[in-house]
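K.L.:
heads up, no residue letters with this:
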């Protein structure tokens, strides 16, 4: 355990000794009054990698110079462009390359997965999810239950938080599966709960669900690029995620999708599209859909080149940094921020996120003890002084020290700004 110190000299010494310190220079840091912001919002929108501009301009150059021929003769031929991010993304999520694909957006991918993996019957119509899920998930799951002719009031089982700060215990998940497993068709839970920052044990949830005959999938929007994931080994049937948070692929970036290898050749219902057809016969233009084995078989449209280029640039940074080193730094940074808040702001803030590093990633969710109005006032004060986090209703401020570009001195700086607000509040 590191012996932390709440001094500028100690924090700057840690930054100087950080083996990942040079990766900060790979990103554009927003400015505030001529200085770098203290940016703690990588859990909402990651910073822009400096390689993105060149990646996009390369495709623009091929478009202008080659037009349609860039599909075959470009520097990175467009015909196979989505495959250029496959291996690196598989490494980030702990999957086999053919189990992942970059396509669409998270909400669209979730619906596509539900088409194939939510197959309700009169005896087994239910979906198990968390109460207070991110709206994308709640809307998608409820609409799918209705689409199949079932009633969300009885067939959408929502697990209420039972832990400190609104967290959900593994015991509660286990009890719900034991009680309702016989009528649950599908379990969909997050890798990280967006409001509290709580991490869920994917492999254990899969084992519990599969033992009762349930299909199990995950929304990993706040987990990918943040946590050590082993999707293939977890046994999850499917997972979806966005790439604009920790993966830094830009606002509204192309999302990702995982389909486990055991479904690679499965004859399951799906919304078929031309680009999901077997690539060896795709251009024969036949009338009968033959899916490409693996996650590629769920593609509908051809890949958006200009949207994939930033993801490719960001994944190159991840490849050079390596997830094990990023996770190690993330745990140290987040633990330091946690220690600073508990030791210097314990009378002001409550930390919602679990204290156990195994149950959190690069996010601390805090509440101001004086209440929601004071919380909003603090959030606005932070913004006005170049400390960028985000606000989630009803009363949570999220601060995420992201290991690719955040520093120990950033954590100390944020706490010093909060102390200044407390002294004048």
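P.N.:
Done, it's in. Just so it is clear, the structure is predicted and the values come from calculations on it, not from any experiment.

K.L.:
Only C-alpha atoms from now on, for both contacts and neighbour counts.
P.N.:
Noted.

K.L.:
What's the local residue count around residue 263?
P.N.:
15 (other C-alpha atoms under 10 Å).

K.L.:
okay, pairing it with this:
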């Protein structure tokens, strides 16, 4: 564990020694009305725009203008196979093989498509296990799947809860649930990194436990992709889904990612919804052939994708390909370690960091609980030039993202927080 020091000069020294420091210059940093850069700590909600993104999108707009329909097959990045240009870097980001990943649709749409294939309930095994404070969209999705199959969502959802007075989940409690209800659970679907606490789960441990009881296992990695080393292939998970507009910096509402483990790649017996983009590429445009499913994650596609959104994703993924997840996660641990140190040095007993203290069990987010605080604390930070994220009843989520946040950002955030707390 690194030892840290107090003072602005030390923060500047950390930035000078940061091998990723120059990447900050490759992003647009939001500014206040006076033209001063804001301290942006909400990359866990919406990542900042890489300056090169416009160039990537403009290129496709130019090809559209010049080539028209021929852009599908001509040009440097023809549109017909465009999703293939994203596969290698996306696989690197989530720890998978290219055949296991595809960029398509949006997050919850992909989750539903995965549950069509991997949630196959019976009268005796139909329950779905999720964490008790799962992201609402996940909860709504699994409840609707239960209703779709004719089950009561109140009976069908099994919640993995923290113990009384605690915020983090314990694996021993999950094991207890599985020992008592494992034979009734058809699917375990957990957020890989919990959006509220920032707890990063052991995906392999959960998968092995679920498979031991005959369950399929999937993960929503919206807060994990581009943030932590997910190692999806080695985890053994059946599937995973994630968005690309948080840590992957692809723009608001952009396309999502999907992982299907290699062992399912050639299984044509798996039930699924299909469309012409999951059909054999060689015969797709014959139009009248019987459906011939593509192998791998590509076989879950439905329609030809929106190229302009994919261009924005490619712009970001190319940068991830340069940097690599190892360098990103190393800086992430340094940033959050420094952040944690500074908060502790405040000596304010109203502050409680609910994110795990172990760097291996969190990404770049720290969730800060402030006793007796309300949203006015968050609003005062915003007025002071800090963009953070408030979650009721009393938690601020702050994510110093290693691609564009600096150690000086972290230092100034804590200094501004200290002033606000002292003025209470």
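P.N.:
Looks like it came in fine. Note that the coordinates shown come from a computational prediction; the quantities given were computed from them, not determined experimentally.

K.L.:
so where in structure 1 does the top helix by length along structure 2 end up aligned?
P.N.:
Secondary structure of structure 2 per DSSP state H: the longest helix is helix 325-345. Mapped onto structure 1 using TM-score structural alignment, helix 325-345 of structure 2 covers residues 323-343.

K.L.:
what's in contact with the matching stretch?
P.N.:
4, 6, 20, 92, 225-228, 349, 351, 355, 357, 361-364, 400-404, 407-408, 411-412, 415 (C-alpha atoms under 8 Å, 6 or more residues apart in numbering).

K.L.:
what's the closest non-adjacent residue to the most centrally placed residue in structure 2?
P.N.:
For structure 2, the residue nearest the mean C-alpha position is residue 222 (2.4 Å; C-alpha atoms, centre = their mean). The spatial neighbour of residue 222 of structure 2 that comes closest, neighbours along the chain excluded (C-alpha to C-alpha, 6 or more residues apart in numbering), is residue 242 at 4.2 Å.

K.L.:
mind listing what's buried in the match of helix 325-345 of structure 2?
P.N.:
For stretch 323-343 of structure 1, the neighbour count (16 or more other C-alpha atoms under 10 Å) marks 323, 326-327, 329-341 as buried.

K.L.:
once aligned to structure 2, how far is that stretch on average?
P.N.:
By mean C-alpha distance after the TM-score superposition for structure 1, the fitted stretch 323-343 of structure 1 averages 0.6 Å away from its aligned residues in structure 2.

K.L.:
mind checking how far that stretch is from the chain centre?
P.N.:
18 Å (C-alpha atoms, centre = their mean, to the nearest Å).

K.L.:
One more: stretch 165-172 of structure 2?
P.N.:
Counting by C-alpha atoms, centre = their mean, stretch 165-172 of structure 2 is centred 21 Å from the centre of its parent chain.

K.L.:
that older thread, list the ones among the contacts of stretch 323-343 of structure 1 that fall in helices.
P.N.:
Using DSSP H, these in helices are 92, 408, 411-412, 415.

K.L.:
For residue 111 of structure 1, state which of the residues you listed is nearest.
P.N.:
Lowest distance from residue 111 of structure 1 to those (C-alpha to C-alpha) belongs to residue 92, with 23.1 Å.

K.L.:
any idea how far that closest one is from residue 322 of structure 1?
P.N.:
Remark: distance between residue 92 of structure 1 and residue 322 of structure 1 (C-alpha to C-alpha, to the nearest Å) = 8 Å.

K.L.:
now do residue 348 of structure 1
P.N.:
Counting by C-alpha to C-alpha, the separation of residue 348 of structure 1 from residue 322 of structure 1 is 36 Å.

K.L.:
what lines up against residue 58 of structure 1 once you look at structure 2?
P.N.:
Residue pairing (TM-score structural alignment): residue 58 of structure 1 is matched to residue 59 of structure 2.

K.L.:
before we move on, the earlier item: show me which of the contacts of stretch 323-343 of structure 1 are buried.
P.N.:
Buried among the contacts of stretch 323-343 of structure 1 (16+ other C-alpha under 10 Å): 6, 20, 92, 225-228, 349, 351, 357, 361-364, 400-404, 407-408, 411-412, 415.

K.L.:
Next step: these restricted to strands.
P.N.:
If you go by DSSP state E, those have 349, 351, 364 in strands.

K.L.:
now, which of those residues sits nearest residue 374 of structure 1?
P.N.:
For those, the closest approach to residue 374 of structure 1 (C-alpha to C-alpha) belongs to residue 349, at 10.6 Å.

K.L.:
can you pull the contacts of the spatially closest residue to the closest one that is not a sequence neighbour?
P.N.:
Closest residue to residue 349 of structure 1 apart from its sequence neighbours, by C-alpha to C-alpha, 6+ apart: residue 368 at 4.7 Å. By C-alpha under 8 Å, 6+ apart, the contact set of residue 368 of structure 1 is 348-350, 374-375, 395.

K.L.:
at 7 Å instead, please
P.N.:
348-350, 374-375 (C-alpha atoms under 7 Å, 6 or more residues apart in numbering).
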